[in-house]
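>>> Predicted model and sequence follow; I will ask about them next.
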Amino acid sequence: MAADSASSGPGGQPDLFSSVTVYSLAACAAQLIVGYILAQRLGRKCSGSDRWTLVWLFYDAIVHFTLEGPFVYLSLVGTVATSDSMMASLWKEYGKADTRWLHSDPTIVSLELLTVVLDGLLAVVLIYAIIKDKYYRHFVQITLCVCELYGGWMTFCPDWLLGSPSLNTNNWLYLWVYLVFFNGIWVVVPGLLLWHSWVELRKMHLGKQKPGKKSR
């Protein structure tokens, strides 16, 4: 288990809250704060709901480019486990919950490569489409959300089918914060945005219908 590599506290139990743990969680919070500030500044003319969508999209893009991008680089030139960089220390912390991120697992690296390049760029395009009120907004929104959901499924399904040998669920931090929360938000938010696109596209369709014609 990845937890074996963590420093131990009294009684031989893993020391969950090391300085790296605090740094890692603080970095994630800082990314969200930056996303919020950018959304408020650049989305001043957008509706309230669209500004919250922009908060997510800025955060999404920042995570893909500044967090997952370095992971891909580290995994292509070596492994997170053998790197001594500051960014590697953050991924080593997450690797306590999922060991595949430590050793350049080909499925994980392939998905993250696609996520950084495709999903990151789609998030930027969608930000522009929302701010400028472009006609292709919901096409890009649906595409991005499907990509995010597919990435989440393929991240965990292969390991689940093997009996989850790489996942450490022995304590609340690794299970509920690292695995459930930090991965779950990439399921819940894309799901909500898909529903939003469904509702908006239905409104557009109904607006074009002739009076008295029933929708299907």
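Received it, and whenever you're ready, just let me know what you need.

>>> going forward, measure contacts between C-alpha atoms and count neighbours the same way
Noted.

>>> contacting residues for the closest residue to Ile131 other than its chain neighbours?
The shortest distance from Ile131 to any non-neighbouring residue, by C-alpha to C-alpha, 6 or more residues apart in numbering, is to Gly43 (6.0 Å). Counting by C-alpha atoms under 8 Å, 6 or more residues apart in numbering, Gly43 touches 50-51, 54, 131.

>>> In addition, the following structure is provided for comparison:
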Amino acid sequence: MGILSFLSKPEEEKVLSTRHPYYPTDLKLTNYTEPTHSTAVLLISFVIGLIVISGISLAVIIPKKTVESNHKPIFLWFIITGSIHFFFEGYFALYHENIAENNGLFAQMWKEYALSDSRYLTSDPFVVIMESITAVCWGPLSFLTAYAIYENLPFRYTLQIIVSLGQLYGLVLYYLTELMEGAAHCRPEAYYFWGYFFGVNFIWAILSVTLIRQGWHQISNFAKNVVRKKDIGVSRELWVNVII
């Protein structure tokens, strides 16, 4: 009877019945195909990509004598985060509808991450909108911030605050929208929640807060110096007028 019932279903409903490792267990994924690469291969590939990007970035920034040494790691961070936003998250923004059935390298990486948040395989409206904004806005602006650091441009700290605040805001919304549903889209194993969902993303929380704070202090110090110079100039002018 069960077989007859299945055979009587519409073709589309049969496809939706594909088995998969994602949560919730009743999640329906159209044309889902299992990844061909192991978790180790996917993670190593991602790390190698970051190492290559970091190596090129360091080769560019280290010889730059006009950039203070404590600003060079910040340059590196904005190149890394910009690359992740623009290329990796940009891939999701463009191809989110086909990731479940696609077995390209980036698609398989997203399938691995989706074990901690299956919304990435269902074109969840919030996730698609958030990742699209991240790819289109924070990706290019991260590169622009890195360029501003490299050239010591005056708007560098303003950009740093804007990008970091945008990242932090998106992250808070991302966390809360999932936690309010009881992490229903995450597998029960602790390492998926604490490692993938919480841990990896929390790097952006720590660095964003740090960079907002640093940028705020720098802009505040510049403003104080300008006000102090103006006050000194006014005082001198008053004394000159009194003497004359």
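Everything's here; your move. What you see is a predicted model; the values in this text were computed from it and never measured.

>>> From Tyr135 of structure 1, how far off is the residue nearest to Ile131 of structure 1?
Using C-alpha to C-alpha, to the nearest Å, one gets 17 Å for the distance from Gly43 of structure 1 to Tyr135 of structure 1.

>>> Which of the helices or strands spans the residue most central in space within structure 1?
Central residue of structure 1 (C-alpha atoms, centre = their mean): Trp186, 4.9 Å from the mean position. Per DSSP states H and E, Trp186 of structure 1 falls inside helix 182-208.

>>> And the helices in structure 1?
When secondary structure is read from DSSP state H, structure 1 shows helices at 19-42, 48-63, 69-77, 86-95, 106-114, 120-131, 137-161, 172, 182-208.

>>> Tell me which of the ones you listed sits nearest to Asp4 of structure 1.
Among those, the nearest to Asp4 of structure 1 by C-alpha to C-alpha is helix 86-95 (11.3 Å).

>>> tell me what that closest one is packed against?
helix 19-42, helix 69-77 (3 or more C-alpha pairs under 8 Å, 6 or more residues apart in numbering; DSSP states H and E).

>>> got the buried residues for stretch 113-126 of structure 1?
For stretch 113-126 of structure 1, burial by neighbour count (16 or more other C-alpha atoms under 10 Å) applies to 113, 115-116, 119-126.

>>> Mind picking the two most distant members of those?
When C-alpha to C-alpha is used, the two most widely separated members of these are Leu113 and Leu126, lying 19.6 Å apart.

>>> quick one: stretch 146-166 of structure 1 to chain centroid distance?
For stretch 146-166 of structure 1, the gap between its own C-alpha mean and the chain's C-alpha mean amounts to 14 Å (C-alpha atoms, centre = their mean, to the nearest Å).

>>> just stretch 128-140 of structure 2 next, same as before
With C-alpha atoms, centre = their mean as the basis, stretch 128-140 of structure 2 stands 9 Å off its chain's centre.

>>> Just give me the match in structure 1 for Glu12 of structure 2.
In structure 1, no residue is matched to Glu12 of structure 2 (TM-score structural alignment).
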